[in-house]
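S.K.: quick one, structure for this:
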Amino acid sequence: MTTWETETRRVYAGGRTFGDHGAFEILEGRVRYSVDPADPRNRGIVDLAFAPRDESGRVGFRGDFTIIAPRDTTARKLLIDVPNRGRRLAFSILNRARPTELLEDPCAPGDGFLFRRGYALASIGWQWDVSNGLRLDAPEVRADGEPVEGDVVCRVQPGTDRAFVFFGQLGEVTYPPADPHDPGSRLFVRDDDNAPLIEVARHRWRFARERNGVVERSDRHIHLDDGFERGRIYTLVYRARGARVAGCGLLALRDAAESLREGDGPVAPGIRRVVAFGASQTGRVLRHLLHLGLNTGSRGKRVFDGMHVHIAGGQRGDFNHRFAQPSSAGVPAAGQRFPFAGTRVRDPLTGATAGLYDNLTHMPKVVITNTSFEYWRGDAALTHVSPDGTRDLVPHPSERNYLFAGTHHVNGIMPPTNVFAATGEKARYAFNVVDYSPLVRAAFANLDAWVSGTTPPGSRVPSLRASTLVERSTVLRRFAAVGGFRGLDPDRLGGLSALDLGEGVEEGVCDFPAVEGKPYARLVSDVDDSLNELAGIRLPEVALPVGCHTGWNPRHPEHGAAELPAIFVGFSHFDGELATPGEIERRARDCVRTLVADRFV
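M.R.: Just a heads-up that it's a prediction; the model follows:
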């Protein structure tokens, strides 16, 4: 059950028209959700049974929404845009609104790509712990009427030597410690993700910060006697109080989509197709939603016809366990466990047999797009290879999987720089400049056509069969042969491993830190003589080639751990003689014509 409360309704984009679909309007407000914990469709949501209930025995919660829909015509297609940490995605990634436009209006239309194709768009708040943007008021977990306590885990890798660090996970601190003086709180340190955790004596650290030379209590910082060392990885585990039912965010996405599809929301009835788009964190949200089988509505019908899962790799995330932190990334937890691929396969490390889509009654069409970064992170290959990396998997018939060769997580960055604008920290080399935006749009357009019956292009990923899927060390040896080049240490690169999270993990109660077992396969595309990736969809910069473009980039020595990768970025390197501009243009046009013919741009 959903109730839509529209707070503002106005003409969108100054009345600009979008082809035959005319002018649009924008609606913003709140959605009231009401779910039945006894409904079998909701059985996978951790702690839903412990949330407060109303007189009818249902659990209620509310969330934000933004809807943009035709003003005078009826939309036949709906895109559910899954906000990343409160930020709407489709306007920048699919409509290609410029950053300057989005600063003035977070819903700037860009070139109107979606609206010209007849889409209504609904951005649905699903994350409860964001302070800005679209959010959800998730219910609290109660046991015998009292808030529950449990373990929280955080990861910190400082870029400078410092006396204290903030331990928020790509955002605010989700759960402050229940007792800052708890002797059971633990802090560990290691030099890389493959090294053993070394516990730091409790008397040497505390929940505190320094201000004007004075150490003062803080529930968002930890202070260490000898200071934190740049580049080292610190893992913090402590007890918190007052868990939220984080999985209600997944129910919000499902139920809002169903309501709009069935004509029960503020959009005119008539929607025939519903697709979802998520990127990075929210690509992992969609993978989690699929894994839980949340694609059946209250009337027993399909909710989503298709999903575009962008730059999620092979992971799910912190979206459905007790004391989950939805913004967390890189911390071994419940969302980093098998299965990784849609195709059903046996995991030789745990003995389990499963596929990501096993719990679905209604299978949507799924388009997966990843950059080289997600492969080098150590998990994207698991979407199409066996967990031990010994064989290619038979592709799932309702899935397409594409690698954007020679690209990185945050898309091409121009003008060239090696400095992160948000933090001022550096990577060793200038960031990757390859703009893969045309590939994202084409992948979405192919999904749009697929849900209406047109078969999309086949998957383009590296494979064992084609000898293009290799260990990271194989590629790094090729780079090491280049004089003066400083690469990564392959023995220190992370990835996914079999995890022991305690006996309660199947009920969503985890013991932290996770005990990490044997590693899963951590494979990447091999490279050609120009050191560009052989497999995947190759844009002209990679195929011609014009320079060398990667999905990995070493940390800058100033920030420590220079043999480990900087987060999210690759690099572009230009060396040697290039062909004449005329020759480059001719070859680039030939390359683009082939990409267009293959429906990749």
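S.K.: CA only for contacts and neighbour counts going forward, please
M.R.: Fine.
S.K.: distance of Val461 relative to Val592?
M.R.: Noted for Val461: a distance of 19 Å to Val592, by Cα to Cα, to the nearest Å.
S.K.: which one of those two has more residues nearby?
M.R.: Val461 (24 against 16; other Cα atoms under 10 Å).
S.K.: this one next, for a side-by-side:
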Amino acid sequence: MLRPFAAAVVSCIAAGAFCVAASAAVTRVEITERGELPAFHGYERIVGKVHFAVDPKLAANRIIADIDLAPRNAQGLVEFTADLFLLRPADAAKSNGTVLLEISNRGGKGMLGMFDLGGRPDPKSAEDLGDPLLLEQGYTLAWVGWEWDVPARPGLMRLDAPRIAGITGLVRSEIVQGQRTNRASLGDRAQIPYAVADPKSATMTVRDAPDGPRTTIPRSQWSFNSDGTGVEFESGFAPGRIYEVIYQGKDPAVAGLGPAAIRDYVSYLKQSGPDHTGEVKRAIGFGTSQSGRFLRTFLYYGFNADEKGARVFEGLWAHVAGAGRGSFNLRFAQPSRDGHPRLNLFYPTDIFPFTDEPESDLGLTDAILAQAVKSHTAPKIFYTNGSYEYWGRAASLIHISPDGKRDFGPSPDTRIYYLAGTQHGANANPERRNTENRANPQDYRYPMRALLVAMNAWITQGTPPPDSRIPLIGKDELVTPGALAFPKVPGVQLPKEPYTAYRLDFGPEFRTKGIVAFEPPKVGKPFPILVPQVDQDGNEVAGIRVPELAVPLATYTGWNLRDAQIGAADVGMDMVGSFLPFPRTRTEREKAGDPRKSIEERYASREEYLRKVAAAAEPLVRQRLLLERDVKPITGRAGARWDALMNPAGGGQ
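M.R.: Got it, this is the predicted structure:
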């Protein structure tokens, strides 16, 4: 049975919709769909839109870039709206009191797939739920649109942010294609780009390496398309080369209202909620990749204090964000731009500071938590990164000194967990797609589920979570790429170098006002980049080693190489790791000259292998890094992997 509307629900002007009265920054919540979740009895699904109005004079809103230039209503407030999607217990008594709010990655909804092992973004049937851990434990699940440039497509979460008419500024659009084409968007991926103010002054360059010389392409050889959202290049964009279009953009969105929307809606939920039942007592913010960088940025600017100075998130979890922040509160911000070996280079993503505690570099001392510590609103924090993030997202910088010579421990209320031997996304198909090697199929979602239970116990009951699991310089577990002891596996080459973060200068008002004056930025010295050390099989020795890594059938890496057909063949592939199966037999190993022991030399039988996998899970369960309920499916996956590799007809190699 659905929870009845409270007396605060009033008719909305929009036909067929409802509005829930609110206060402070959230002026009303317009509910357009509401009903029982058919896939899980006792949960309801709410779709709507949140209306905000923030006072630009309040201290909490002074941190929003360009808030003084934003258009205001008759009361002097800045108005904006955000899409809303909620799944919550219909009976408040069955709520666990925690809202788990996922920061949407480019408008998507991914945490059901993460924590419920394949749950769909908008579940409509039991098959869409996966293993419904989140619903069984009584979480309120929330998504709020925060990104202004998300395309208007069904199911995506968007922020409708006001534009600042008449303002112009530099915009840089990087273009790297996987095949020759004559057209490219000015926006990152599918995102909406900024309008072009002055087509004639725009330039386009090309280079072959991040630090390579740029060659200017004559203006007569390329043009903007008819609607100004892309470029057309007569000769064609060559695969793997790095093109940059720099132009004067106009009418920027007030992008910093995105983190304000997250802040103010969570505060609203905790104060009253849609039905004023008050079942939400605490909040966890979770974000993957772009969204994890958003949360690190959210902390850095001080958004974890609401308009009244109260803590917003009790727990905050940035997953596979590496060392990054991003363009989330800048003029002409491009929130989707990140930074990878061959994607989105030299954007304001991997910029100092990197650590929660104060660190110093080039005369500047700063910390991710500086503002939260000052306002007494620092949350409990999890940072989870895999092997790819050390190779492709400079993750070592969050726990080493800026000179790379010593370990830099996390703050007392921060845990850093390294998911050894994993790529950016979990549970990939082990096949080649524009890569030299097969993709890494390791599934880190199982420890993620256990860590969620630990995080909620930490913020609810004060139970400390497992200690950090990171590779350490002091134990020779974190090394320079040149010191990596990777075995000489026939036909396998390492990337020329890992992704490198540089000291970047975007102009004199970048740190104080969020204004970029230099595009491309002035590039200084690189930061040190360290990678996890490996054993004789090429598997990493530190961190959380899931059973399939501890009892291996293959080498699992966080790096892969680009296929020569897409260009830059010696460069690491963005976000993809490698799956390098061991030889099946001793004869195969000796014939290939592979230094790694074969599968038959390691395990007498399939049964022995699976016993060892189950045994490897036991200490992880005791350490609260795996759930007991997940040991059986983990063992099942291991058995399927054995069958695929040892049965040639199964496509193992």
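S.K.: can you tell me what Phe237 of structure 2 aligns to in structure 1?
M.R.: Under the alignment (TM-score structural alignment), Phe237 of structure 2 pairs with Phe228 in structure 1.
S.K.: ok now stretch 236-253 of structure 1, how far from the chain's centre?
M.R.: 17 Å (Cα atoms, centre = their mean, to the nearest Å).
S.K.: ends of it, how far apart?
M.R.: Using Cα to Cα, one end of stretch 236-253 of structure 1 lies 31 Å from the other.
S.K.: with stretch 171-189 of structure 2 instead?
M.R.: One end of stretch 171-189 of structure 2 sits 16 Å from the other (Cα to Cα).
S.K.: what's the helix or strand for the counterpart of Ala445 of structure 1 in structure 2?
M.R.: Using TM-score structural alignment, the partner of Ala445 of structure 1 in structure 2 is Val453. Using DSSP states H and E, Val453 of structure 2 falls within helix 445-461.
S.K.: ok, residues contacting that helix?
M.R.: Helix 445-461 of structure 2 is contacted by residues 98, 114-115, 117, 282, 284, 314-315, 380, 382, 426, 463-466, 546, 624-627, 630 when judged by Cα atoms under 8 Å, 6 or more residues apart in numbering.
S.K.: with stretch 105-114 of structure 1 instead?
M.R.: Residues from elsewhere that reach stretch 105-114 of structure 1, judged by Cα under 8 Å, 6+ apart: 13, 18, 88, 91-92, 94-98, 101-102, 120.
S.K.: do the same with stretch 176-188 of structure 2
M.R.: 173-175, 193-194, 229-243, 245, 334, 336-337, 342-343, 565-567.
S.K.: same question for stretch 337-345 of structure 1.
M.R.: For stretch 337-345 of structure 1, contacts defined as Cα under 8 Å, 6+ apart pick out 314-315, 347, 353-358, 382-386, 393-396, 399, 496-499.
S.K.: what stretch of structure 2 does that stretch fall on?
M.R.: Mapped onto structure 2 using TM-score structural alignment, stretch 337-345 of structure 1 spans residues 351-359.
S.K.: please apply the same query to stretch 77-96 of structure 1.
M.R.: Counting by TM-score structural alignment, stretch 77-96 of structure 1 falls onto residues 98-117 of structure 2.
S.K.: buried residues in the matching stretch?
M.R.: By neighbour count on 16 or more other Cα atoms under 10 Å, the buried set for stretch 98-117 of structure 2 is 98-117.
S.K.: still on that earlier bit, how about the match of Phe237 of structure 2, what does it touch?
M.R.: Here Phe228 of structure 1 is in contact with Pro158, Asp161, Arg162, Ala163, Phe164, Val165 (criterion: Cα under 8 Å, 6+ apart).
S.K.: recalculate using a threshold of 6 Å.
M.R.: The contact partners of Phe228 of structure 1, by Cα atoms under 6 Å, 6 or more residues apart in numbering, come to Asp161, Arg162, Ala163.
S.K.: which of those residues has the most neighbours?
M.R.: In terms of neighbour count, Ala163 stands highest of the contacts of Phe228 of structure 1 at 18 neighbours, by other Cα under 10 Å.
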